[in-house]
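Participant: prediction below, plus the sequence it came from.
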Amino acid sequence: MSQKVLLLNQDYSPLAVCTVNKAFILLYLEKADMVREVDGEALHSVDRTFPKPAVIKLRKYIYLPYKNVMLSRQNIFRRDKHQCQYCGKSSDLTVDHLIPKAKGGKTTWSNLVTACKRCNTVKGNSTPEEVGLRLKQKPYRPNYLLFLRDYLGNQNKDWEDFFPQASA
């Protein structure tokens, strides 16, 4: 039961991704309703069979303040699709400050990019423009819902209808 289940709020907005076990408990306790089930798969108890959830919806609306994606090394890599933002290489990766810390650069979503060690060394304590490096994409702060969709391994076709179609 390592598959994930999309958890929707009462208004069908994506709230989180949870385990099949957690989803089943919410369904069993009647705190959630099944929206979509996994075709051809089921959960079995000693004497009963239950459909395996793919998407569930809470019965009561949960108010959550605006959620941010936490700034971390792994989340920078996820946002940048595990590729150097200068050359496109996908191995030997580090995090690079566009404006170096020594020149007043901050540790923010808009100042950090994934870079391979070679490009990071070439850039050194300069800005990309000063050494002739060009970014493949401008760094941005990921939206929480798009982060769930794009970066947490959403390969589940049952989830597509519940996320915005535009990319971040």
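Facilitator: All right, it came through fine. Everything quoted here is computed from the prediction, not taken from an experiment. Residues are numbered from 1 along each chain as shown.
Participant: contacts and neighbour counts: CA atoms only from here.
Facilitator: Noted.
Participant: tell me the contacts of residue 8?
Facilitator: By Cα atoms under 8 Å, 6 or more residues apart in numbering, the contact set of residue 8 is 14, 15, 16, 55, 56, 57, 58.
Participant: kindly recompute the last result at 6 Å.
Facilitator: Contact partners of residue 8, counting by Cα atoms under 6 Å, 6 or more residues apart in numbering, are 14, 15, 57.
Participant: which of those residues has the most neighbours?
Facilitator: residue 57 (25 neighbours; other Cα atoms under 10 Å).
Participant: on the three-state scheme, it is what?
Facilitator: strand (DSSP: H, G, I helix; E, B strand; the rest coil).
Participant: from residue 79, how far out is residue 108?
Facilitator: Residue 108 sits 13 Å away from residue 79 when distances are taken as Cα to Cα, to the nearest Å.
Participant: use this one as the comparison:
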Amino acid sequence: MRIAKRPRLRLDLKSFCLLRLSTLKRDGWRCQSCGSSVGLEVHHITPRSNLGDDVQENLITLCWKCHRQIHSK
């Protein structure tokens, strides 16, 4: 018996840009790992490939260095 996957919530580009901006504001325009305010990116806590949704609860602000470090593990 196969278990059906639920569809993940993926936003269109404009909606995701607005979500990204609200996530950056929520996190005080700082990397939530090291505190840097340079080179900020928004990271999916649960990756899209693992059915991670495009919702603020699944996003965190990271600088590019911390983001790269997480993905290199």
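Facilitator: Looks like it arrived, so ask away. Everything numeric in this text was worked out from a predicted model, so none of it was measured.
Participant: name the nearest of the contacts of residue 8 of the first structure relative to residue 24 of the first structure.
Facilitator: Among the contacts of residue 8 of the first structure, residue 57 lies closest to residue 24 of the first structure (Cα to Cα), at 11.8 Å.
Participant: and the helices in the second structure, which stretches?
Facilitator: Secondary structure of the second structure (DSSP state H): helices at 13-26, 64-71.
Participant: for residue 46 of the second structure, which of those helices is the nearest?
Facilitator: Nearest to residue 46 of the second structure, of all the helices of the second structure, is helix 64-71, at 11.9 Å by Cα to Cα.
Participant: find me the equivalent region of that closest one in the first structure.
Facilitator: Mapped onto the first structure using TM-score structural alignment, helix 64-71 of the second structure spans residues 117-124.
Participant: list the buried residues of the matching stretch.
Facilitator: 117, 119, 120, 123 (16 or more other Cα atoms under 10 Å).
Participant: which one of those is nearest residue 103 of the first structure?
Facilitator: Distances from residue 103 of the first structure to these, taken by Cα to Cα, are shortest for residue 123, at 13.4 Å.
Participant: just the element for residue 24 of the first structure, please.
Facilitator: Element membership of residue 24 of the first structure [criterion: DSSP states H and E] is helix 20-28.
Participant: what range in the second structure matches that helix?
Facilitator: Following TM-score structural alignment, helix 20-28 of the first structure has no partner segment in the second structure.
Participant: which one in the second structure is aligned with residue 99 of the first structure?
Facilitator: For residue 99 of the first structure, the aligned position in the second structure is occupied by residue 46, per TM-score structural alignment.
Participant: now the closest residue to residue 123 of the first structure other than its chain neighbours: how far from residue 93 of the first structure?
Facilitator: Nearest residue to residue 123 of the first structure, sequence neighbours excluded (Cα to Cα, 6 or more residues apart in numbering): residue 131, at 6.2 Å. Residue 131 of the first structure sits 19 Å away from residue 93 of the first structure, taking Cα to Cα as the criterion.
Participant: which of the two has more residues huddled nearby?
Facilitator: The residue with more neighbours, out of residue 131 of the first structure and residue 93, is residue 93; 18 against 12, by other Cα under 10 Å.
Participant: spatially nearest residue to that one, not counting backbone neighbours?
Facilitator: residue 116 (4.2 Å).
Participant: run a quick neighbour tally on that neighbour.
Facilitator: Counted with other Cα under 10 Å, residues neighbouring residue 116 of the first structure total 22.
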